[in-house]
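*Asks:* Just a sequence and a predicted model for now, questions to come.
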Amino acid sequence: MTLRVAALTTGLQTPSSRFRIRQHIVPLADYGIAVREFRPVVNNDVDNVLRPLRPKGTRIRDFPPIYPLYFGLLALRLAARLPGVAASWRYDVTWLERGLCGGWPTLERLLGKPLVLDVDDAVWLAQPFGAKQMQRAAERADVVVVCNSYLADWFRRFCRRVELVPTPVDGDIFFPIAKPEDSAFIVGWTGTSANFPYLASIQQALAKFLHHAPEARLRIVADHHPADLNLPPERIEFIQWSEANEATSVQTMDVGIMPLADDAWTRGKCAFKLIQYMACGLPVVASPVGMTAEVLGRGDVGLTARNDSQWLDALIFLYEQRDKAKSLGTAGRTKFLEHYSRGANRQPCGGCPR
């Protein structure tokens, strides 16, 4: 008998929608689980949509002239969610990614059950009422599926069953390739423009490394070009992210980097960049924060860096010790296949409770 699942996702290009739900739809069908996605046509990130319309650095709550437009967009967002909410009562299981309207408790208590709540960030920090939204959603849920122990600890206060499932990558799409020996040495970073401040936090170390290694380049794969990096523009290779090039742009790097601050938000991150790098056989350098430290702790797959000096030393080491860098990348690919590949995570929706 086929189990029918209504998956309520947040957007077409949202990483959590793509990698925590959408990529599993076809494989789950082989197990008799038919997933239909209900995706809103209105973008969930109202804050970013309105950012150009308010003074830089000003929160929406501190700029009353924008209130009418903000609440109008919020109402449209909620209206776009109604088909999914209604469908949740016609299906056997509801699979909710994050929440219905980020930062606002709305109709989560009206969703059909059994309910699987899937979370891959510390979304309870979303303004203005993210904590209340996530508490209500978790209390309604039969199981909460999260990607790391930090998130699990928060949600266990509100739901009896919490499952840990990493955000997996398809190893048949993200895999190592051989680079020409005469190609430039590429230090790569991939992510959304919202995370540019983390990259900017190590720009002094990057500048010193690029001076040390004249033929090296910094590759940035993102939705738009970073405007505030104080680095020689001729040493930066920007690639406009697309679903078509996201794997190849990582495969042709030599080192993958993941700098982070250490705060409540970053501790909830799921080390997704790191997993992509490892899938492609890259040695990695990362800030040992949250799940990133856990992934690096699984084996000799990369180097940690907490300050500019350590970042510089790590990059120079991997640049000068190419054989060691290659062995770290090979070990990373092995650990990826064992723990973070799609094949190693076959129950993405917590077993889809019936």
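*Replies:* Cool, got the structure.

*Asks:* going forward, measure contacts and count neighbours with C-alpha atoms only.
*Replies:* Noted.

*Asks:* dump the residue contacts of the residue nearest to E163 when sequence neighbours are not counted.
*Replies:* Leaving aside its chain neighbours, E163 sits nearest to V145 (4.8 Å; criterion: CA to CA, 6 or more residues apart in numbering). By CA atoms under 8 Å, 6 or more residues apart in numbering, the contact set of V145 is V116, L117, D118, V119, V162, E163, L164, V165, P348, C349, G350.

*Asks:* can I get those in CSV with neighbour count?
*Replies:* Formatted as CSV, the contacts of V145 follow (neighbours: other CA atoms under 10 Å):
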residue, neighbour count
V116, 27
L117, 27
D118, 29
V119, 26
V162, 25
E163, 20
L164, 15
V165, 24
P348, 23
C349, 28
G350, 21
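
*Asks:* want to try CSV for those, with secondary structure and distance to A131 as columns?
*Replies:* Output for these, formatted as CSV (DSSP: H, G, I helix; E, B strand; the rest coil; distance: CA to CA, whole Å):
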residue, secondary structure, distance to A131
V116, strand, 18
L117, strand, 14
D118, strand, 15
V119, strand, 13
V162, strand, 17
E163, strand, 20
L164, strand, 20
V165, coil, 22
P348, coil, 24
C349, coil, 22
G350, coil, 22
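
*Asks:* and here's the other structure:
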Amino acid sequence: MAKVLLLGYDLDQPSFRHRMRSLEPALAAEGWQVRCERFPSGRYGLRTWERRALLRWADVVVLHQIKLSALEARLFGAFSRRRVFDFDDAIYVRKPRRLGEAADDSRWRRSKFIATCRFVDEVAAGNAVLAEAARPGARAVTILPTSIEVARYTPTQAPADAAPVIAWIGSPENLVYLQMIRPALAAVAARHAGLRLRVICSAFPDWPEVRVERVLWSEAGEAGALAGAHIGIMPLSDDQWARGKCAFKLLQYMAAALPCVASPIGANTEAVIDGVTGYHAADLRQWEDRLQALIGSAELRARFGAAGLAHVETHYAMAAYRRRYLAVLTRLAATVAAPGTRRG
């Protein structure tokens, strides 16, 4: 019976839940033993030494978003058999502190990223941008887009003739992207009495010119909150950090059959097919025009929403993600049992 250890800094973080926890049912069904364990973000070297028995237990260890220095990687390798580096953010740079600033591309951060890519047997990247960053040092790279359990979501039930509801879902630190398009949202709100911006989060903007509907995020309630909206939005800035994002909120919108408007940055350009499942909007004028077009046509919203649902079911379904990830882990575990193939 093969054993896999899924390591992350925070086991409750959305990224870990969507990419690691989501694998547990499929792995268990195939007879794998699975453990999800926290790995400290500090105490370099010592954190690996203290977990040596845990590392020896597993046939395959998956490091989710965890970067190791070259020195710690050698220690980690002494206690582990096969290793996967999984990430769905541009963790080789630091997120900009303010809009308009460049991402912090420090030599230390980049060197740990490269060292980890070289050290593992396989890199599992969330999108093509991240895969390209990993390729110079990696033995093997597989693109495994963060995917979604479509059945958890209900196609939008918002009345077509009701006052428009524009949805944004995300974490507090990403509200800065919503702030970017505040003027466009204000302009659209001025033309449509009753328009609401439904923010599904744990923090909320206070904009007098836009009616913000505050919906406290919960895993149990997010699908229902989206089912009552008309349009989903995902603005982004154009920097190294944003280009590496995996567009998960767009998948959520499409699973709820919502037409989307998104900045044409990174994975957004693959998730939203411009003019088919939604619109790309590169500047404030386009944001205003695209939102206005969708608000003004229930038929267009329905057509884009249906196309988006079909797109996410075809390309981002959780069942396919699990199947492909399981194939990677199975292939690596098989080499552990083969004579003379154990490394580290």
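*Replies:* Happy to help now that I have it. Given the structure is predicted, the values throughout are model-derived calculations rather than measurements.

*Asks:* re the thing from before, any idea which of the contacts of V145 of structure 1 is the one closest to R81 of structure 1?
*Replies:* L117 (15.6 Å; CA to CA).

*Asks:* Tell me which residue of structure 2 lines up with that closest one.
*Replies:* Matched to structure 2 by TM-score structural alignment, L117 of structure 1 sits across from F85.

*Asks:* ok, its match to R139 of structure 2 distance?
*Replies:* As judged by CA to CA, to the nearest Å, F85 of structure 2 and R139 of structure 2 stand 11 Å apart.

*Asks:* So for the two, which residues contact both of them?
*Replies:* C117, V120, E122, V123.

*Asks:* wait, what's in contact with the aligned partner of A131 of structure 1 in structure 2?
*Replies:* By TM-score structural alignment, A131 of structure 1 lines up with R110 in structure 2. R110 of structure 2 is in contact with Y92, V93, counting by CA under 8 Å, 6+ apart.

*Asks:* Does R110 of structure 2 fall in a helix, a strand, or a coil region?
*Replies:* Secondary structure, DSSP: H, G, I helix; E, B strand; the rest coil: R110 of structure 2 is helix.

*Asks:* The stretch 101-250 of structure 2: strands as residue ranges?
*Replies:* Listed in chain order, the strands of the stretch 101-250 of structure 2 (DSSP state E, counting those that start in this stretch) span 122-125, 141-143, 165-169, 196-201, 212-216, 231-234.

*Asks:* what would the ones you listed look like in JSON lines with distance to A281 of structure 2?
*Replies:* Shown next, in JSON lines, are the strands of the stretch 101-250 of structure 2 (distance: least, CA to CA, whole Å):
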{"stretch": "strand 122-125", "distance to A281 of structure 2": "26"}
{"stretch": "strand 141-143", "distance to A281 of structure 2": "26"}
{"stretch": "strand 165-169", "distance to A281 of structure 2": "15"}
{"stretch": "strand 196-201", "distance to A281 of structure 2": "18"}
{"stretch": "strand 212-216", "distance to A281 of structure 2": "21"}
{"stretch": "strand 231-234", "distance to A281 of structure 2": "10"}
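
*Asks:* Which of the contacts of V145 of structure 1 are still contacts in structure 2?
*Replies:* Retained in structure 2 (both residues aligned by TM-score structural alignment, their matches' CA atoms under 8 Å) from the contacts of V145 of structure 1: V116, L117, D118, V119, V162, E163, L164, V165.

*Asks:* Could you double-check that the fourth one sits in contact with V146?
*Replies:* Yes: using CA atoms under 8 Å as the test, V119 of structure 1 is close enough to V146 to be in contact (5.1 Å).

*Asks:* For A133 of structure 2, which of the strands of the stretch 101-250 of structure 2 is the nearest?
*Replies:* strand 122-125 (9.4 Å).

*Asks:* what does the closest one correspond to over in structure 1?
*Replies:* Strand 122-125 of structure 2 lines up with residues 143-146 of structure 1 when matched by TM-score structural alignment.
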